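1. Return a 3D structure for these sequence lines:
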Amino acid sequence: MKSLSNQSHFIVGLFLSFSVFTLSCSGGKILLYPVDGSHWVNMKVLIEELHSRGHSITVIRPKSSWYIMEKSPLYTSITIADEISKSDHFFEEYLWKVIEIERGDASGLSFLKLQVDLFSMLSKAHYIICKMVSAILEDKMLVKRLQDERYDLVLTDPALAGGVILAHYLKLPLVLNVRWITTGEGHFAIAPSPMSYVPLLGSGHTDKMTFTQRVKNVLFQSFTFFQDRFVVGPHYDALIDKYLDNKTDIVSLIQAADIWLMRTDFVFEFPRPTMPNVVYMGGFQCKPSKPLPADLEAFVQSSGDHGFIIMSLGTLVKSIPADMANDIAVAFASLPQKVIWRHLGDRPSTVGNNTLIVDWIPQNDLLGHSKIKAFVAHGGTNGVQEAIYHGVPILGFPLFFDQFDNLIRIQEKGAGKILKLSEFSSRTFGQALRELLSNASYRTNMQRLSSLHRDQPMRPLDLAVFWIEYVMRNKGATHLRSEFYKMPWYSYHSVDVLLVLFTVVVVFVFSVVAIIRYVCYKTCCKRKIKNE
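-> Okay, here's the model as predicted:
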């Protein structure tokens, strides 16, 4: 009888556990507002995982999108007209200006002109996003549809913050897939960031700065302030004034997010202060490699013991100057390794027999191959994280945005080298590659980073999905969110407290001095009367 009772308890317990499991995994409804390009590549990984767990996803996409398909088995899409023509090449034009300045005139005037061009490009991008959000909110039928759907949360990438505005307008919990926000790197908006050891992205510094570098780090904040106040902020301010009830700004709305899914971790990033609602999911898009297509596998196997190298400059870079491409091809041709090069421009005239030029590569599968020796990369976050995951040393070829700072973190850890555009030639490129291939410490250090990255209690992707579902179950995560963003700047920095304390000290000192002077005066008067 006791055995039967135990069995019945076990069955009941199993049933209850199954019921709780079923309840916790019941599908939610997610409104997703992504950013196109490489940002979509990692957002799609989250979508695939959420879809596999039974969640219903609606994606808001611009009509001009290259990467976000209108029809997909993973999601339902809502397509919004925007003002971008598919003939527009903002990033490509900016890249060519960067290359021209870095390889030629690197004067202070040229740098300032480049910053003006960058601010102009950013302003236009955020203006287009704000116009798109305005079009959504002006469409009353669409707004009613979004309200009637009763979504559990909004998931968005705040590099372009249209989704942030929409989440606050619909009064829905907000989860960010984030590294960048409208003012730059996300940590600086959410967590204390001492300028003495937290380098601003764009400064090119590590967390061990000299006095001069710390001065530069502080001065770099002026660019962030200018970008927020005069370049990006005004577009969102107009939107907020028109559609939201409370007087605020876009950075405060971003700071009010429930959970920040941060696309980095402290294997890659320098240690720094953080907050309880920041979840680190660096490398969440990484996965074991799959077998290569037959033609690629045959080419890779033909490399013998020398192995092979891959080169890719990311999704945004369509081409590079012909002389640079020829110099790269010459350097590759001098190596015993085979080379797989993703290159979309004209075929260089100097390509060697060891080099295969392709329009697309299965990057993750190539990085996970046993014969891979090195990765020549621009330093985008996705590629760097995949290289860490598979333990492949990097020769960094940074072009713009965060790429140099990403590669600084790899170089500082001894897992790669950086070749600046200003230093580039066929000779320097070849030398850097040969050093990376011949010095075993680069591979050893990168494999150590890979080991550290993999030594976690759960996969970063599972962690990210857990916190998305956590917000669904609990209708937000406000208990993890600091309310500092509601404080005026003088309260946050305790300027008002310091002023009051200073005033108290001044009043006290003046009072003491006045009392002493009064006592001295009375004493002197008494002596004078006695003498008379």
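2. From here on, just use CA atoms for contacts and neighbour counts.
-> Fine.
3. how far out from the middle of the chain is stretch 410-423?
-> Per Cα atoms, centre = their mean, to the nearest Å, the displacement of stretch 410-423 from the mean C-alpha position of its chain is 20 Å.
4. to compare against the first, here's another:
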Amino acid sequence: MKTIVEELHARGHQVYVIRANHSWYIKETSPFYTAISIDSPSGLDEEFATKFVSNIMETHRQGLSIMTRFELEMEIVSEMQQTTCKMLEHIFENKDLMRSLRDAKYDVVLTDPFDPAGSIVSRYLSLPLVFNVRWTPHSEGHFHIAPSPLSYVPLSGISQMSDKMTFLERIMNIVFFAFGEFCMAKYVTPHYVGLIEKYLGPDVDYLSLFEAADLWLMRVDFVFEFPRPTMPNVIYMGGFQCKPSKPLPQHLEEFVQSSGEHGVIIMSLGSMVGDLPQDLAEEIAAAFAQLPQKVIWRYKGDRPPTLGNNTLLVDWMPQNDLLGHAKTKAFVAHGGTNGVQEAMYHGVPIVGLPLMFDQPDNLFKMEVRGAAKVIDIFTMNKDIFLQGIEEVLHEPSYRKNMQRLSRLHRDTPMKPLDSAIFWIEFVMRHKGAAHLRTQAYKMPWYSYHSLDVMLFLIPY
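-> Below is the predicted model of the structure:
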């Protein structure tokens, strides 16, 4: 969201950000926006995030089934929804705050629907709604807004299947979909029923808050996503945060240049994973130590005793700038959407170590296209990890395929960020985009699938 906020500010817009008082990743002061701080707990603080990642890693290492792991993840998502509801109650009961929000006469609400708070506040204030979206609390965004035939549209995040599914895979796809719907009904929707009825009225349905959004700015493109039906109010801006690399800080540039002809490998498992179980960190460090390449590893845990002289541990790295450096040969990554898109933008092949949520699916999509090697981080050892890295380094097809994807991704009539800003401003100019929005969400499920028509025609 930060990238879009900064660009809106650069184009002369006044941006106001509603944040929890103790938010660890949304700062109270910024030259790009005015913060409206709420004295309420955030659904995702640093302690919660660390605990969450630790629990996920533990369940994986225990060898639990995909369904069990997914249900455990949903239990944690449920805990986040409870906190979101408390924050919304605090917002709505603060009469002075609500009066100031109404009096401000905002043009649009921009929100990530993974946290439903923005959608609910938008409906309460009767403001146009734009999503910066990949996920909602219950599924990948397309499954809310666009027709999604399960025969050739694989369920993102859990299925890890392509659009060329066998009969058995199509069965699995439907089972996974049904299981996801069950988890949504059990862990997400019930939290909001009473709150929505109290503040928005008894006729407002939870799912309709998402389907009624004016615009869906989708953080993928079809270089990455499998072909599928879409809708006119879905705007693709995959890679909108990507940009040309800038010069590295001097100490990093010197380290990179010291790699000589062998080049550099960078490793990061995202902002939420600062360390790993000690035994796993030692296996990774030992594998790196056997490589002729230099390695820059974002890692905040205790220094592994097996760490080689070729590996530099850092608390933070300029990831985009390193990916764009001529000496970077491979990216060891967890598979978050941003990192995968930055690697694709710069044409750097990936050694994938997926952990949770959409990461396995993201990396699977890159592996299908020959641009990544995926390794199970929870069962690997030094030799498996080393073999995977060497395969990506020495098999030319990985880099060639990623560079081909990079060319396709960059070959667009308008930069993704420019497209996103145009459509946000479009919604502001026209007070919404109702003409792009399907009315399907207002239909009961039996009418949507024409079951009532078929029942009527059966006698004939």
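5. what's the TM-score here?
-> In this superposition the chains share a TM-score of 0.97, using TM-score structural alignment, normalised by the length of the second structure; 459 aligned residues with a Cα RMSD of 1.5 Å.
6. Return the residue of the second structure aligned against residue 218 of the first structure.
-> Using TM-score structural alignment as the criterion, residue 218 of the first structure maps onto residue 174 of the second structure.
7. what's the average distance of whichever strand or helix holds its match to the first structure?
-> Using DSSP states H and E, the secondary-structure element containing residue 174 of the second structure is helix 167-187. Overlaying the first structure shows helix 167-187 of the second structure at a mean distance of 1.2 Å from the equivalent residues (mean Cα distance after the TM-score superposition for the first structure).
8. contacts for that helix?
-> Residues from elsewhere that reach helix 167-187 of the second structure, judged by Cα atoms under 8 Å, 6 or more residues apart in numbering: 71, 74-75, 77-78, 137-139, 150-152, 154-155, 158-159, 161.
9. how about it: buried residues?
-> Buried residues in helix 167-187 of the second structure, counting neighbours by 16 or more other Cα atoms under 10 Å, are found at 169-170, 172-174, 176-177, 180, 183-184, 187.
10. And stretch 354-372 of the first structure, by the same measure?
-> Counting neighbours by 16+ other Cα under 10 Å, one finds that the buried residues in stretch 354-372 of the first structure are 354-357, 361, 363-369, 371-372.
11. Kindly check the end-to-end length of that stretch for me.
-> Distances were taken as Cα to Cα, to the nearest Å; on that basis the terminal residues of stretch 354-372 of the first structure are 14 Å apart.
12. Can you check which part of the second structure it sits on?
-> Under TM-score structural alignment, the match for stretch 354-372 of the first structure is residues 310-328.
13. So what touches the matching stretch?
-> 242-248, 256-257, 263-266, 285, 288-289, 292-300, 331, 342-343, 346, 348.
14. ditto for stretch 12-21 of the second structure
-> When contacts are taken as Cα under 8 Å, 6+ apart, the neighbours of stretch 12-21 of the second structure outside the stretch itself are 5, 8-9, 26, 28, 32-42.
15. What of stretch 466-485 of the first structure?
-> Applying Cα under 8 Å, 6+ apart, the set of residues contacting stretch 466-485 of the first structure from outside is 24, 28, 152-153, 173-175, 252, 255-259, 276-277, 492.
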